[in-house]
Structures are given as C-alpha cells and as structure tokens.
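[1] The amino acid sequence is not available; the structure is as follows:
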C-alpha cells in the first residue's frame, strides 16, 4: 500500500474557455499496477460528470479536455505523449491505491469559498462499478460534486460520518419529524429515518429525542430538486448555486 501523503506544489492550472474546463490533470500513483480499466473509467466518469455539471450550473460549465498522467513503468501506447511539466505532486486529481474508505474527497484545509488543493480517488473506486453505484450513486454526479468542492470551495450539504457534521437538528418546522429536521438540501427531499444499529425505523424516547445512530435515508426517486452537494445516490434534478464563478 502506498502512502497517501501528497506534497502539493503549485497546482496544475485549469483553463476555462467558453464554459469548458480544460487541461484538468489526473495523475495515477507510481505504485499502482497497470490496469487499462483505470484509464477507461476515468474517461467515462468525466464524460458523465460533464453532462451533470452542465445541467447543475444551468448550462454554464462543463468538462473540456482532461490529461491523464500514468506511471513511467506502464506500457507506452502510441497515443501517449511525453510529460512536460505534469507531475503527480501538482495534479488536480490523484488516484491512490488506498485499501479502505474509498469515498472520493477533496483536500481543502481552507475556508468556504476558497479553492481546494486536489481531488482524491481510489483505484478501487475506479475499477469496481458495483462499489461506485451501491455506495456513492451516479459516478457522474460524484465527480461533478467533487469538482465543485475543488473549484469553488463549497462543502457537503449532507451528513458524512467523520466530518463533524450533525445528521439532524431540532426544529419546529411544519415538515419536521418528531421535532427534528434532517441535514439535507433542499428540505423538500423525502425519505425515512433508520437506525444504523438495528436497520429499523428510528423511535424517539419520551423526550422526543432520536438516537445518535439514527440516519436519514432519502427515497430513491424524488420529485423535489436537490442540491448536488447533498446527495449523489438519488434520482432527482440537481442544482448548484447560480452565483458560481468560473
């Protein structure tokens, strides 16, 4: 297993022309064994993500060209070009061979609104379509969501374990359930509360408090529009804030 450390140099500049983000650099860690599926799936995921980004930004932005930097010991193909200034250390997206927690994420130690450093994807995420679909949903939505976090410094609008976010909060809103509102966007997204430990619907105590293990599971099909930063595993139209700048 290779280390996940990533010494960030000046990041590869992402150009934009007529709404198309180009020259996005995706680098594969040198310790990853050659596997054509990685390259093929990167291309496919970004193609899908381009359509998602275009729709979510009200037809303003999409992915143009991407560059994939493969390890020097991979078999050289006719279509390959010799790398110039491209390096793993300044890539916009890195592919690692981490063996656990395959959730794609953006390294961003800054405040909301500031660009992140890079997107991290695991090799397993790229080569295992069942894992992608069952754990994270539509791959195009996943990569568009991560790019939004990288480019615009936005953050998740749903509960992600280990981030310090709260899965629900006390509320007197009409649509609140048992005096609680789930962390989601928009509030019109429908679903049910399930107990992580038992798998059953959550039950409140005598004081109307929900257990800490209670989680919101959105319905697969939604009539409400949802924020792309909320979830990628539901069938709904998605939006990003219209104030996004290139």
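    Cool, the structure landed. It should be emphasised that the depicted structure is a prediction, and the values quoted were computed from it without experimental measurement.
[2] For the rest of this, base every contact and every neighbour count on C-alpha atoms.
    Noted.
[3] number of nearby residues for residue 158?
    Using other Cα atoms under 10 Å, residue 158 has 19 neighbouring residues.
[4] show me the contacts for it.
    167, 183-185, 229-231 (Cα atoms under 8 Å, 6 or more residues apart in numbering).
[5] can you map out the strands along this structure?
    15-17, 20-22, 24-28, 62-63, 66-69, 93-96, 105-107, 118-122, 168-170, 180-182, 191-195, 214-218, 226-227, 238-239 (DSSP state E).
[6] Format these as a markdown table; extra columns: mean neighbour count and distance to residue 86.
    Output for these, formatted as a markdown table (neighbours: other Cα atoms under 10 Å; distance: least, Cα to Cα, whole Å):
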| stretch | mean neighbour count | distance to residue 86 |
| --- | --- | --- |
| strand 15-17 | 13 | 15 |
| strand 20-22 | 17 | 14 |
| strand 24-28 | 23 | 8 |
| strand 62-63 | 24 | 19 |
| strand 66-69 | 18 | 7 |
| strand 93-96 | 24 | 12 |
| strand 105-107 | 18 | 19 |
| strand 118-122 | 23 | 14 |
| strand 168-170 | 15 | 43 |
| strand 180-182 | 20 | 43 |
| strand 191-195 | 16 | 45 |
| strand 214-218 | 19 | 41 |
| strand 226-227 | 24 | 33 |
| strand 238-239 | 20 | 33 |
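[7] One more to weigh against that first structure:
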C-alpha cells in the first residue's frame, strides 16, 4: 500500500497549493499576490485577455485602497502564464521564473472550466468567519468580455472578493429562494431587501425573467435598485455596482443591523467592517492610511515551467496481497487518462528487484493512451 500513500500525498499537495501566498508589509502593501491562469486555458486572443486582466487588477487595487481608507492595498501581482503558452506571442510578456521568484500558492485562479460559482468572480471559502479563504475563482469568460465592467463596477466587485479572501468576510446580502440567507425580510410590516446599507434602498422587485410586479413573500423575486439612491455610501459587500458604495458600513452607519445577510448569519451579527478592523492584518499595519493616495500596482508576468511527473510503481509480489495491485493500477490509469492536465510531461517507472522505465517523460497531450497502457498489467 506504500504507493497508494504516494498518490494521496500528491493530491494533498495540490490542495495545499491553493491559498494565500501574498505577504503584507507594515506600510499596508500586499505583494506577491499570485494570479494563475489554468494550464488548459486556450491561447486564442491571449494578448487581449492579458490586457483586460491587467486593467482589472489595477481597478481592484484602487478599490481596495479606497475601501480601506488607504490602510491596505495590493501593490504587486504575479501573473503565472500556462506553460502551454510557450512559443505564443503572449509568452514574450513573461519570463521563466528564477529561484528567487516567489509564488507558491494561488490567490486567484483563472480557468475556463464549469462555472460552479457562476459567471462572475467568487471566493472559495471553506472556513468560517474571519478565516482566510482558499482562492478567488475568476472565469475566463469574465475576462474575455469586459463590456459590462463599467456598469458593474468590476474593480469594486473584485475588491470585495479580495476582502473575502484575505479577511474572511461574506456577502452582505441574501439570495433568491435561499432558506438560510433569504433575499428579503419583514420589518414592522414592510418587506425589505436583504442587504447592509446606510439608508433604505429605492428599487423594484422583479421576477427572474425581469417581469413586474413580483411579491417576494409569495414567489421568487430579485430586487433591482432604481431611483434616487444618491445618499447610499455603503456597503461594498451588497451593492458595489452603485457609484456611491465604496466602503463597508460601520456599525454606526448601518440603517438596520438585523438583515439575514450571509455575513450576519455566519459571523453572528458582526459587520464586515468590524471583522476587518479586528483582523490580524490591521494589527500588523502601522499608520491609519490615506484614501487620497494613488493605488497603482505593479503586475509581473512569469511563464510557468512545464510540470514533470514520474509515477513510480512497486510491482513486487507483495502487491498481490489484498488485491493492492488491482486498485493501484486503476488509480494510475485514471490519473493518466483523465485527471492530469494535458500540458505536463509524465513518465512511468516500475520497480521490484530492479527498476524499469516503462515509458520515458513525454508530453501527456499526445500520449495519454500509450502512457496508461504502459502501466504493468500485474505485479511481477
């Protein structure tokens, strides 16, 4: 069973790699914020994609700086390009990382896979209130089409995700037809949208198809801000698309403290502002910051070196006990045929009394079947 333990260790290492790799200086600057473009991302229109990404990261830094009153902000990003882009026009923007290039885990992952978290940026948060998130999931489709960024205030949307990642905040709103975090609540006989704000938000309830009227206590409705909301200044975790919402509401600013937002439910009524103010990051930063400062980050591009994996399989007679070999063979086949990304190089080595190279290091994309077939049929 030794080799099975090796497979499990590989999987654990991949999971640990996801998380915060950035560092925070006493001046409030986050450096080494790692943005990884998934290995299987297509290279088509990569130049425009990277231009859009740099624009989005600059907007994000600006919005984080303003929201924190200049206390903290991301001042440097490392964008890791896929090794599969080597030789493309985009590879010239990045260099092969040297030994002193620091990026160990991913803070933001850009991929073209299934949109599990929707078509917008979303933070994966496996832990609780005040605990750092795992990473921000950023869909490639969101980067490719930036036509809605001004309307949605994309920088503020990403800034909120950054605060969720680093400080363990949650959305200061509810969701349609959600039993835990409903998107409406009743207060003194009134139906109000679930959200943390400093004033009553004017707007309309519409059906999911955009039809009006809609009664949220009888059907699934979505609240759309509409009308004069000029007095709205918070919260960033509820309506970042409105021009006035640039910060999180302080407890004194909150119009109501009782809405069943995800933030309130998970954090026991503590506001996002209170979580940030009581964070370890704020204790590490000296000074109070200046919201009028310029928050222009440096964006560095590096080309990921091609990953190489060698499967080392024990084929001694002891592997026949308890059908160990049967399961190891199945795991190896699945790993090669389906799980590993196409851009990496894979080799297969077996050993018993002697070692044997079953298949030399080869790019997986063109040899999945042959590599899988090179796994010995049975122990020797």
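    Received it, and whenever you're ready, just let me know what you need. Because the structure is predicted, anything quoted here is derived from the model rather than measured.
[8] Looking at the contacts of residue 158 of structure 1, spot the one nearest residue 53 of structure 1.
    Distance to residue 53 of structure 1, by Cα to Cα, is smallest for residue 229 among the contacts of residue 158 of structure 1, at 11.8 Å.
[9] Which of the strands of structure 1 sits closest to residue 246 of structure 1?
    strand 15-17 (7.3 Å).
[10] which residues touch that closest one?
    21-24, 246.
[11] returning to that earlier point: save the strands of structure 1 as TSV, and put in distance to residue 51 of structure 1 too.
    Formatted as TSV, those follow (distance: least, Cα to Cα, whole Å):
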stretch	distance to residue 51 of structure 1
strand 15-17	16
strand 20-22	11
strand 24-28	16
strand 62-63	7
strand 66-69	15
strand 93-96	19
strand 105-107	20
strand 118-122	19
strand 168-170	31
strand 180-182	29
strand 191-195	26
strand 214-218	23
strand 226-227	16
strand 238-239	11
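[12] I'd like to know which of those strands lies nearest to residue 55 of structure 1.
    strand 238-239 (7.6 Å).
[13] against structure 2, where does that closest one fall?
    Mapped onto structure 2 using TM-score structural alignment, strand 238-239 of structure 1 covers residues 246-247.
[14] ok, residues contacting that stretch?
    Applying Cα under 8 Å, 6+ apart, the contact partners of stretch 246-247 of structure 2 are 63, 66-68, 156, 233-236, 240.
[15] If we use 10 Å, what do you get?
    63-69, 156, 159-160, 232-237, 239-240, 273 (Cα atoms under 10 Å, 6 or more residues apart in numbering).
[16] Helices - which of those land there?
    Counting by DSSP state H, those place 63-67, 156, 159-160, 273 in helices.
[17] chain center to the match of strand 238-239 of structure 1, what's the gap?
    Computed by Cα atoms, centre = their mean, to the nearest Å, the separation of stretch 246-247 of structure 2 from the middle of its chain amounts to 21 Å.
[18] Stretch 65-85 of structure 1 now?
    Relative to its chain's centre, stretch 65-85 of structure 1 lies at 25 Å (Cα atoms, centre = their mean).
[19] How about stretch 355-373 of structure 2?
    Mean C-alpha position of stretch 355-373 of structure 2 versus that of the full chain (Cα atoms, centre = their mean) differs by 32 Å.
[20] equivalent range in structure 1 for that stretch?
    Under TM-score structural alignment, there's no match for stretch 355-373 of structure 2.
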